[in-house]
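1. pasted the sequence and its predicted model underneath.
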Amino acid sequence: MEILRYAAFTRDGHGGNPAGIVLDAADLDDAAMLAAAAQIGYSETAFLTPIPDPDGALPLRYFSPKAEVAFCGHATIATAVARAERVGTGTLTFRTPAGAIDVTTNTGDDGVLRATLTSVPTTVRPLPGDDLTRLLTALRLTPADLDPAWPPRVANAGNDHPVLVLAERRALAELDYNYDLLDTLMAQHAWTTVQIVCEDTSHRWRARDPFPPGGVREDPATGAAAAAFGAYLRELGDLTEAERLTVWQGEDMGAASELLVQLAPDDRVSVTGAARPIPA
């Protein structure tokens, strides 16, 4: 198989989250895809079947080095950009285990090719107190670290992501969690990442996303979590369809990434980002 390597949600051509991409996985079974993802070693590798299903969508699956994942935002953006570079820009639908993901690619006035994914319908629900206590313990945070204006929630735009809003940038920068404890807790609840954010300025947030289920300590750019965060802000009445939110992620791990979030007219969320090939 031909394996491509792209970084998604790059900022000014730098940073981003690396993803493996196989643009023709029609002949690969589950074992072969999992083995390839483990060999590549990135948090996610996307496997595209270039033959449309009866609804005209292209099947797309995602594997971490440990298991299949229902949806991955950065690997979707990377796949869409890599495909557009070869066959041209436009609109298409990926059929993922989480559902149908509409994607549009275009080249902006700055000459940068970007992709926009629109998530499956989103949900937001409370994070029970006992789960919050255990989560804070695993993250080595306390209730005093949280911003009382923003209640903890579990948001879903294809995967479940607990959302925690910190009161200070310092607490986000100094995040140092118990990997094994958090891995166990997230496995029990089928959480994909933990979206930990703090407000920078109006409609600009900084984020970090621990990702033990993917076999990595932290994700430098998480499209699925950014979409879930958009749903969280809509639920709390802080984001409207006319507004765009910028999430800056990865700075504290040396891989600055930019994710642009906008609400869809329905209960979905769109996330836009650039992607670039990773030199061999």
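-> Structure received. Residues are numbered from 1 along each chain as shown.
2. going forward, measure contacts and count neighbours with C-alpha atoms only.
-> Noted.
3. tell me the helices and strands packed up against the helix or strand encompassing Arg276.
-> Using DSSP states H and E, the element containing Arg276 is strand 269-277. Judged by 3 or more C-alpha pairs under 8 Å, 6 or more residues apart in numbering; DSSP states H and E, strand 269-277 is in contact with strand 4-10, helix 73-87, strand 113-118, helix 223-235, strand 257-263.
4. now the angle from the shortest one to strand 269-277?
-> Angle of strand 113-118 versus strand 269-277, following axes from the mean of the first three to the mean of the last three C-alpha atoms, to 10 degrees, is 150 degrees.
5. helix or strand next in line after strand 113-118, which one?
-> Going down the chain from strand 113-118, the next helix or strand is strand 123-126, by DSSP H and E.
6. what residues of that following strand count as buried?
-> Within strand 123-126, the residues scored as buried using 16 or more other C-alpha atoms under 10 Å are Thr123, Val124.
7. from the chain's centre, how far out does that strand sit?
-> With C-alpha atoms, centre = their mean, to the nearest Å as the basis, strand 123-126 stands 18 Å off its chain's centre.
8. ok, Thr89 to Ala207 distance?
-> The spacing between Thr89 and Ala207, counted by C-alpha to C-alpha, to the nearest Å, is 30 Å.
9. ok, Ala173 next?
-> In terms of C-alpha to C-alpha, Ala173 sits 10 Å off from Ala207.
10. the structure to be compared is supplied as follows:
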Amino acid sequence: MTDARAALKYTAFADAPGGGNPAGIVLDASQLGDAEMQAIAAEIGFAETAFITEQNVAGDDRRVRVRYFSPLAEVPFCGHATVATAVALAQRDGVGDFVFETPVGPVTITTAAGDEAITASFTSVEPSVEPFGEGVLEALLGLLSTSLDRLDPAYPPRVSFAGNRHPIIVFADRAEFDAFSFDPGAMRSLMNEQGWSGTVTTVFPSSASEYDSRNLFPVGAITEDPATGSAAASFGGYLRALGLIEAPAEIEITQGSHIGRPSRLSVRIPEAGGIVVTGTASPIS
């Protein structure tokens, strides 16, 4: 019987020692039911744990079926746990391409041996962008104790999808971006009501090609996510869909400094198709 003690623990997207987003990884969950996977994820306590529920899909030993659980519920997709799992598989089976069959569809991950660590690049599912529902933006801004006139007018608020739905809010003022706070319980209630299974993504543009992000993810003892691959992909899709960047393009997203876990995500935005997010991952000792 697999339990939390048998799970691997990796951190993904670290930009400094002690940085990155930790993920649990169960490389063989073929005998685990939903309740058992949920219990393991809750015991580990990280934002997400990835479970490989089927090896050798369609006879391909580089294609596996993966499910993701937070401490509270299953989530459709998780970028940092995808990167961490791909690196763990590459360390075991060799670098190259993997395909993860996920609840949102197949996701291709390319792993490569870098100078100091294995890198993993996943290509998201096709992104899409939609406006907020009536009254929802106002409710969200109220929880952040801000208002529409305090956001950057060049970046209209939208809900973006690239595996999970992420509301995207871009602040005009760095000090306000750094200092805002929120009630975790009220935020979780709004997220559940709206079906936002990922994070609430808040952003400040540091330069034309670098963005600082705070991703709100109230679950258990967690309030902010240190590094969010699905949000990075969603933000790349948002920039392209709204014509805020000329594709193809590459951007960097920094995250996690507000909670002491500095992270960096590299994002490649092609002219069409899925968004590519790249990072490293390493075992947590």
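-> That came through fine. If you're wondering where the values come from, they're calculated on a predicted model, not measured in any experiment.
11. and the TM-score between them?
-> Put the two chains on top of each other and the TM-score (TM-score structural alignment, normalised by the length of the first structure) is 0.95; 278 aligned residues with a C-alpha RMSD of 1.5 Å.
12. adding mean neighbour count and distance to Ala157 of the first structure, write the helices and strands packed on strand 269-277 of the first structure out as CSV.
-> Shown next, in CSV, are those (neighbours: other C-alpha atoms under 10 Å; distance: least, C-alpha to C-alpha, whole Å):
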stretch, mean neighbour count, distance to Ala157 of the first structure
strand 4-10, 27, 18
helix 73-87, 24, 10
strand 113-118, 24, 9
helix 223-235, 27, 5
strand 257-263, 25, 12
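13. for Pro65 of the first structure, find the nearest of these.
-> Nearest to Pro65 of the first structure among those is helix 73-87 (13.7 Å), distances taken as C-alpha to C-alpha.
14. identify the residue range in the second structure corresponding to whichever helix or strand comes after the closest one.
-> Of the helices and strands lying after helix 73-87 of the first structure in sequence (DSSP H and E), the nearest is strand 90-96. Counting by TM-score structural alignment, strand 90-96 of the first structure pairs with residues 96-102 of the second structure.
15. how close does the matching stretch sit to the first structure?
-> Mean deviation of stretch 96-102 of the second structure relative to the first structure after superposition (mean C-alpha distance after the TM-score superposition for the first structure): 0.5 Å.
16. circling back to that earlier point, want to try TSV for the helices and strands packed on strand 269-277 of the first structure, with distance to Ser202 of the first structure as columns?
-> Formatted as TSV, those follow (distance: least, C-alpha to C-alpha, whole Å):
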stretch	distance to Ser202 of the first structure
strand 4-10	21
helix 73-87	24
strand 113-118	22
helix 223-235	12
strand 257-263	13
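17. tell me the spacing between Ala80 of the first structure and Asn178 of the first structure.
-> Computed as C-alpha to C-alpha, the Ala80 of the first structure to Asn178 of the first structure distance reads 35 Å.
18. could you measure from the equivalent of Asp27 of the first structure over in the second structure over to Gly96 of the second structure?
-> The equivalent of Asp27 of the first structure in the second structure is Gln31 (alignment by TM-score structural alignment). Gln31 of the second structure sits 27 Å away from Gly96 of the second structure, going by C-alpha to C-alpha.
19. the two - which one has more neighbours?
-> Taking other C-alpha atoms under 10 Å, Gln31 of the second structure and Gly96 do not tie; Gly96 has more neighbours (15 against 11).
20. hang on, the earlier thing: so the strand holding Arg276 of the first structure corresponds to what in the second structure?
-> Under TM-score structural alignment, strand 269-277 of the first structure corresponds to residues 275-283 of the second structure.
21. what residues of the matching stretch count as buried?
-> In terms of neighbour count (16+ other C-alpha under 10 Å), stretch 275-283 of the second structure has its buried residues at Ile275, Val276, Val277, Thr278, Gly279, Thr280, Ala281, Ser282.
22. just the closest of the residues you listed to Ile52 of the second structure, please.
-> Closest approach between these and Ile52 of the second structure, by C-alpha to C-alpha: Ala281, at 17.4 Å.
23. from Gly214 of the first structure, how far off is Gln188 of the first structure?
-> Separation of Gln188 of the first structure from Gly214 of the first structure (C-alpha to C-alpha): 15 Å.
24. which one's more surrounded, those two?
-> Gly214 (23 against 9).
25. you'd agree the more buried one is up against Ala70?
-> No. The criterion here is C-alpha atoms under 8 Å, and Gly214 of the first structure misses it with Ala70 at 12.0 Å.
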